[in-house]
Structure formats: C-alpha cells, structure tokens
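Enquirer: Curious how this folds, go ahead:
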Amino acid sequence: MDGQNLPEAGRVKGCATGWLGTLRCRVDAGGGRTAPSIHSTLQKKEEYLTPSVIANPALAPEGEKKIAWAGQHMPVLNALRERQLGDGSLKGLRIAMTIHLEAKTGYLARVLQAAGAEVAVCGSNPLSTRDDICAALAAGGVTVYARYNPAPEEYRRFQELTVEFEPDFVIDDGADLCALLHTTHRRFLPRVKGASEETTTGVKRERAMEADGTLAFPVIAANDADCKHLFDNRHGTGQSSINAIASLTNLMMGGKTVVVGGYGWCGRGLARYAHGMGAQVIVTEVDPIKALEAYADGFRVMPMLEAARVGEIFVTSTGDREIVTTEHFQVMRDGAILANAGHFDVEVDVHALRALAVSEEEVRPDVTEFRLPDGRRLHLLAKGRLVNIAGAQGHPVEIIDLSFAVQALSLHYLIHNYRTLQPRVYKLPHEIDEEIARIKLDTLGIKIDRLTASQEEYLHSWRD
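Expert: Below you'll find the model as predicted:
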C-alpha cells in the first residue's frame, strides 16, 4: 500500500506512508506547544526527522495531555529522575523498549529520554497501543514503531525494527525483544549489555534461556522485585482487570460466581478484588501449595472442568496456555464471560472456541459473542488478550509509578554493573527495592520506625 492508496482521512500533512501502510512522519518536536514540564529537559530542534512508524501524528496534542496527567501522579519516578537518573549515566545510550504504549509507559520513555538516552519503543500487545500516545512520543523525538491493532506481520516487524535500533540496553515485556535478539536478530547481540524484564511470563522465558545456556547478557527480573509484584501484580492486575470486566460488560459483579485461573500474585489480586465487589470466587490451580493458600484465604478450590460448570465469569492469569479450552467451553452455562489477565492471548483457547462456534459477533465494544451449536452463547472480552489494558486503561497510575521506578533503577543498576555480571537472570538488589519503598512512603507522608542498635545486634546474634 502506498500513499496514493490511503483513504483521505488517513492523509496527514508532512507524512508519507511507510511499507506497512501506516504513516512515516516528519514531525515538529518543538511545535510551539506548551509542553509538560519534563520537556524542558529535552534538547529541541526546529524540525526533527524521526523514523517513527505511527498511525496519525495529528493526535499528538491529545497524547501530550494524557502523558502529562500520568507524570503528575508518578512522584517516585519523578524523584528518581532528579536523583539517580540525573547522574549522566544514560547520556548517549540507546534504550529499546517493548511496552504497553499508553500514557504511563509514555512517561517512562520521556523520563529516560530526559536523562540523555536515545529511546525506541514498540507495543507489547497489539490492542493496548494508544495512537495518541505514539504520536506524542514521536513528536518529542522518541522513535516509535507502533499503532493500534496492526496485522500480525506488522506487529512482528515493529518488534524487529526496535531491535534493529541497535540498543545498548533493553526494557522488555514478555521477553519478546530478548527472544528476537537470541534467534533471528543475533547480529545485534554484541552491542546489548543487559535487559530488564517487566513480566512473570518474560522472566520464565529468560530463565529457560539461562538454563539451556542461550542467554547472552545479564537480565534483571524487575517483575520479581517486591515493589513490583506485591503491588503491580496483586493490586494493579486485581483492580484494573476486575474493573475492566465490569466496565466492558456493564454487568454487576456482586453475587456472581467468578472463576480465577491461577493463584500467583496476579491471581491473588483478581480473587481479592472480585470478592471485594461481592463475587463468589472459585480458584483453579495446579500447584498444591498455592491451592492450599487459596483455600486458607477463604476461596473455593476445584479443577477447571468442575468450575466451568458453575462459573459465570472466568479470568485467567497463569502465564501458561490452554487454561480454558474445548472441554470447558462444552459444559459452560449460557452467557458465560471469558477474560484473560495473563500476558499472552493463549490462556483462553480462542482458536478452539472459534472452531466450536457456529457464529461469531461483536455485541459490544471488545465483547465478542460466540454461539455454540446448542444455542449457548459465550462472551470473550478483548479478543482474549490482556483484558485490563487491551479493553481498558490498565493499572492505576500510582501502581505503575512503583513498577517503573523498579524498571528505571534496574536499568541504572545494569549500566553501572553490567561488566561484572554474568549472562544470568538476577533479582534487583534488596537495598534498591527498599529505596523505592522509602521514596514512596515519603511522598505519602508516612513515617516508620527504625531499629535501635540493640535491636540490630539482637537480630544478628545467635546468643540470648
């Protein structure tokens, strides 16, 4: 598709179409606009030629407003921008990021750019990308390869372009960029000094790469930091996913039977927030310890096949595939709601559901009704992708503030220590985790006690 074949609505002054049929844009980084405060730290040019591939540069002003709002509510990241990230260590480095391209992640890209890095971003989910955020980032000089709902080959090519940016460091989500670097794009490996991983799924993949000797650089498991998984996975996923399900369906949660697939940190949050909205919660698990924990927390526990017969709303968060599939669809009640809160769209077996159904229709935005041969209707949310971000606005800003503080300091730690690290998956040092928590407490005006010398001595002694 070339520029002559674009519909008139897709034409934007100063842009030409790229090989994907999206817009390759020459955008004004200054623009004469009143920019968010962070822009004052960015070097401006009257005209900035960016290789970004985005949908519509005209959406930049709306995206700027959303990024500015997120930035106003991220005090921890703002504090780090002035402290650790202000030490000059990012200056001139190339950072490649695959992220859910919405306002909060846009602000992280801006913070790294303000610290002196050259930043390239692509989306980590085809349905979570916000075109106005992409336009705003491109207008400020971030290299963006993303648009909402690209074709699968476009989505893959966006990731490849981000790797071809030749990064020094990677901020990954689901290990997609790391996987490319270790397979089809190995020629870019020598320059990469390290990566930070956002998700449980990504950490699992990178640990598997370490185990078979494939991993070629150190990775910080940002997901495993306490300031990430205790808040982002539990409270962020819990609140945002349950809110998304309620909003997309416009149905009441109270009194309904909600089946939560998996009782990791995300599953704990989903169960807690569903229960908080009055739902009767059932948990399914394969891990006996987690199953026992769910039982002790007050939830019913049973196999998915049993739960499928009684559940009204199903939400998965296991990081694995085929959690809900044909045998479960066949026994579900009419009108059941299917949602996924895991990283990839493989937990609810959409291919099996489509093969089973006699018809498929979008009955509400991001709600697809599959009619089965016996007349029962099953409703899939956000095409089986991450429901809280593909079908809504994602985690609360304050939660992501902690997560991105972890990502920023993971990157900062790698920059200062990669020479002494092995190609392994590491946890963020505990003292850095604690520093993030202390900054957050300070922003909340919360003070805590400190151990006395006597208490410290007692804790480190084996004598009475």
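Enquirer: contacts, neighbours, all on C-alpha from now
Expert: Will do.
Enquirer: ranges for the helices of the stretch 301-450 of the chain?
Expert: 304-310, 326-329, 350-356, 387-390, 397-417, 430-444 (DSSP state H, counting those that start in this stretch).
Enquirer: mind listing what's buried in the last one?
Expert: So the one you mean is helix 430-444. Residues of helix 430-444 classed as buried: Ile432, Asp433, Ile436, Ala437, Arg438, Ile439, Lys440 (neighbour count, 16 or more other CA atoms under 10 Å).
Enquirer: likewise stretch 141-158?
Expert: Here stretch 141-158 shows 141-150, 154-155, 157-158 as buried, counting by 16+ other CA under 10 Å.
Enquirer: Ends of it, what's the gap?
Expert: Taking CA to CA, to the nearest Å, stretch 141-158 runs 17 Å from one end to the other.
Enquirer: ok, now stretch 109-123?
Expert: With CA to CA, one end of stretch 109-123 sits 12 Å from the other.
Enquirer: Dump the buried residues of helix 430-444 into a markdown table; add distance to Ile67 as well.
Expert: Listed next are these as a markdown table, based on distance: CA to CA, whole Å:
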| residue | distance to Ile67 |
| --- | --- |
| Ile432 | 26 |
| Asp433 | 25 |
| Ile436 | 22 |
| Ala437 | 24 |
| Arg438 | 25 |
| Ile439 | 22 |
| Lys440 | 20 |
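Enquirer: Of all the residues in stretch 351-367, which ones are buried?
Expert: Quick answer for stretch 351-367 (16+ other CA under 10 Å): Leu353, Leu356, Ala357, Glu360, Asp366, Val367.
Enquirer: one more, for comparison:
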Amino acid sequence: MTATRIDWTREHCRLLHRIREEFARTRPFEGRTIGTGIHIEAKTVALLTTLRAGGAAVVATGNLNSTQPEAVEALRAEGVTVIGEPTKDEHEHRGYQRQLLATRPDLILDNGGDLFAQYLDDPYPGLLGGTEETTSGRMRLAPLRDKLNRPILVINDSPIKQFAENQHAVGQSTLESLLRLTNRATNGLRVTVFGYGACGRGVADNFRGAHAKVSVVEVDPVTRLRAHLDGFDTPSRDQAVATADVIITVTGARDLITADDLPLLRDGVILANAGHFPVEIDADGLLAAADAVREYQDDLATLELADGRRIHLVARGHMVNLAGPRALGNSIESMDLGFALQARCLEAVALGQVDAASSVVPVPAAIDAQVANAYLADRYQ
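Expert: Prediction:
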C-alpha cells in the first residue's frame, strides 16, 4: 500500500505524536467540542486528530483558498466534522463559519479572529475560551477583550512561533512556493518585500539567500532602520515598487498594491501576497483595470495592459505559500512546534488553568518552555 503525503506529515510531526499518545491517556477534552477555523492541509490533520485523541468532538472549517480535499477526506475518516468545501468566495466562507458556530463549541481555535468576532454577534453560554493563531487576529480581537471576557491565548505572540514559523518557515515556504508556481529563477531579480516583521524578515532573508537583490518597504521608522542595518535597501515606497521584478506583501494591512500603482509597475513584475488575509493586493481592482487577463493553471494570471505591459498576479492575492493544488505550506517542523503550542494552550483552557484575565494574551511562558524542552529533548535523546 502506498502511503500518502498526509501519512508522511503525521509521521514527522513528532511533538504532536507524543502529545496525541498522552492525550489518549489523559483525555483533557472529554465531553467538549472544539470548533476550528484554520487552513485545512496535511499538518492540520495532525493537530485536529491530536485534539480528537484527547476526547474532543472536533468541528472544522477552512480558510479562503487553502482547503485541500485530501486533508478534508482524512479528517472525516477520523471522525472530525468538516463544514464546507474549498472556496475563494468570502460570503460562502462566512456562511461555513456561521454553521460551525451553530454547533456551539466549548473551545474555539481561531485563525484571523473570524470565529470569536462572529461569536460576539450571537453569543451563547458555555464558551470556555480558546486560542487565536495570528497577529492579525490578535489585533482584531484585542479591542474586544472586555466583551470576550474569556481566556484566549495568542499563539503568534509566542517567541517560538515568531522565530520558528514566522521568520524561518514563512520565508522558506514563500520562496519555495514562488519558485514552484512560476519556475522562475531568483538570481539577480529585484525583490521588494512590504513589511519587516518576523514574516517579512524571513521572506527578505530567504530571497537574499537565493541571490536576489532585496529592498524592504516598512512604514515604522525604527523597523525600517533595522532592515537597513540588516543590509537591505530601504528606498521610498514608490521607488521600491517601480524598480521591482517581484513584489511580496506580508504586513496584514489592506490595499498595499492597487490599480493606482499600475503606472509604476514594471513590465513582467510578479505580485504575490504572503499575509494571512487576501487584502494586501487589491486583486479585483487590478483585474478590472487590465485590458485583458490570461489565466494559467496553478492560480497564476497575467494582466495585459493597454500599453503592452504585463503584470503577473499569483493566487489573486491569496497566501502564496498555500496557493495551487500542490501547495505544501510551512515546513512540518515549524508547524509541529506551533501546533504543539495550540494543543497545550487548548488543554490549559479546557482544564481551567488560565482565566478571563488571560483574554487575548500571549502563550504562557511555562507552555513555551514545555514545548521548547520537548522539541530539543527529542533531537538530543
């Protein structure tokens, strides 16, 4: 029998494997329902089946343009309820999330703040709290702390998540995905990276390592100085756009590249987004402004302008490292670390080890230390 990529991934999620064995004994989620709105791909299968082993009834829905059918099939085969199908339609996506919340989960594993924000539109008794995966979700939920009034631990605020996944893994997977989708060489290309947070640093570092000439656009002057001292060019925003062969956005902000930028863009420039939400590149506005559009497989499109220039758009502004039918996302090891944090944080909430004072706050230091020690012990045993 031929094993699948999901089998390969689960075999190499070594932290989750050990937690799953422990949870099968301790059953921290017995009688609880966990609702999740997270990218459904191979590593997610390892996480959600770990929660299932801990006694949870797991109800899951995906994110925009990242749900992989084989992962859905694997989850359903192990008793996870998956709501919805792969979609790029935001209205349809919101409908799936409402269906999930209608099951009234006891714990929520959120990704972008969507589920917790919608919970406040129609609150129900019994929600214990949960986790939020992203910085963009934390920014969205932080002003709602008083209304949420439940323990919500922000995985992305863990230092482990910042350096292991955001800096190293997002940078690697963005480079890998762009190479795989376009099959274009990076050597000597002028690459402009919007944003120099942990993810932006990783993207910039990886493209520099692939022999590209990298510029950084960053609105915060101190962070821009950091990029400069790290050896990257930091020109004005318009100069960075006008000279780029590749533009990658990774900020969480809206409308970084719009149709207003078309006069600046070079012929043949590639536009890609590595941020969580598909709002950083205004794909609809750019497509509407094109004289013609040529669609390719693997989520690539070429916008042909009236003056003959061509603008290449990857995944219509959705996450480049989860775009296309062969997307792999971030590395197994980085997601194993991040998902181990998820499992331990949900365990802490379920067992009442954190209270409402921990509403939209970073992962407790004790959990960070527990996960770090487990990872290193596994490597040096």
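Enquirer: before we move on, the earlier item: mind picking the two most distant members of the buried residues of stretch 351-367 of structure 1?
Expert: Leu356 and Asp366 (20.1 Å; CA to CA).
Enquirer: quick one, what contacts the residue sitting nearest the centre point of structure 2?
Expert: By CA atoms, centre = their mean, structure 2 has its centre lying nearest to His276, at 5.0 Å. Contacts for His276 of structure 2 (CA atoms under 8 Å, 6 or more residues apart in numbering) come out as Gly112, Ser136, Gly252, His318, Met319.
Enquirer: gap between the residue nearest to Ala340 of structure 2 when sequence neighbours are not counted and Tyr375 of structure 2?
Expert: Nearest residue to Ala340 of structure 2 in three dimensions, chain neighbours excluded: Leu16, at 5.9 Å (CA to CA, 6 or more residues apart in numbering). Distance of Leu16 of structure 2 to Tyr375 of structure 2, computed by CA to CA: 10 Å.
Enquirer: likewise Ala288 of structure 2?
Expert: 48 Å.
Enquirer: Then Thr50 of structure 2?
Expert: Applying CA to CA to Thr50 of structure 2 and Tyr375 of structure 2 gives a distance of 17 Å.
Enquirer: Aligned to Leu341 of structure 2, what sits in structure 1?
Expert: By TM-score structural alignment, Leu341 of structure 2 lines up with Val406 in structure 1.
Enquirer: How about that match: what's its closest non-neighbour residue?
Expert: Val406 of structure 1 sits nearest to Ala222 (CA to CA, 6+ apart), 6.2 Å away.
Enquirer: Next: Leu286 of structure 2.
Expert: Leaving aside its chain neighbours, Leu286 of structure 2 sits nearest to Ala259 (4.8 Å; criterion: CA to CA, 6+ apart).
Enquirer: mind putting the buried residues of stretch 141-158 of structure 1 in TSV, distance to Phe231 of structure 1 and secondary structure included?
Expert: Below are the buried residues of stretch 141-158 of structure 1 laid out as TSV (distance: CA to CA, whole Å; DSSP: H, G, I helix; E, B strand; the rest coil):
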residue	distance to Phe231 of structure 1	secondary structure
Gly141	32	coil
Val142	29	coil
Thr143	30	strand
Val144	28	strand
Tyr145	29	strand
Ala146	28	coil
Arg147	29	coil
Tyr148	28	coil
Asn149	29	coil
Pro150	31	coil
Glu154	33	helix
Tyr155	29	helix
Arg157	33	helix
Phe158	30	helix
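Enquirer: In three-state terms, label Leu127 of structure 1 for me.
Expert: Here Leu127 of structure 1 is recorded as coil under DSSP: H, G, I helix; E, B strand; the rest coil.
Enquirer: give me every residue that touches the corresponding residue of structure 1 for Phe277 of structure 2.
Expert: Aligned counterpart of Phe277 of structure 2 in structure 1: Phe344 (TM-score structural alignment). Phe344 of structure 1 makes contact with Gly319, Arg385, Leu386, according to CA under 8 Å, 6+ apart.
Enquirer: Aligned to the first one, what sits in structure 2?
Expert: Superposed on structure 2 with TM-score structural alignment, Gly319 of structure 1 falls opposite Gly252.
Enquirer: From Ala198 of structure 2, how far off is the counterpart of Gly116 of structure 1 in structure 2?
Expert: Structural alignment (TM-score structural alignment) places Gly116 of structure 1 against Gly55 in structure 2. Applying CA to CA, the value for Gly55 of structure 2 to Ala198 of structure 2 is 35 Å.
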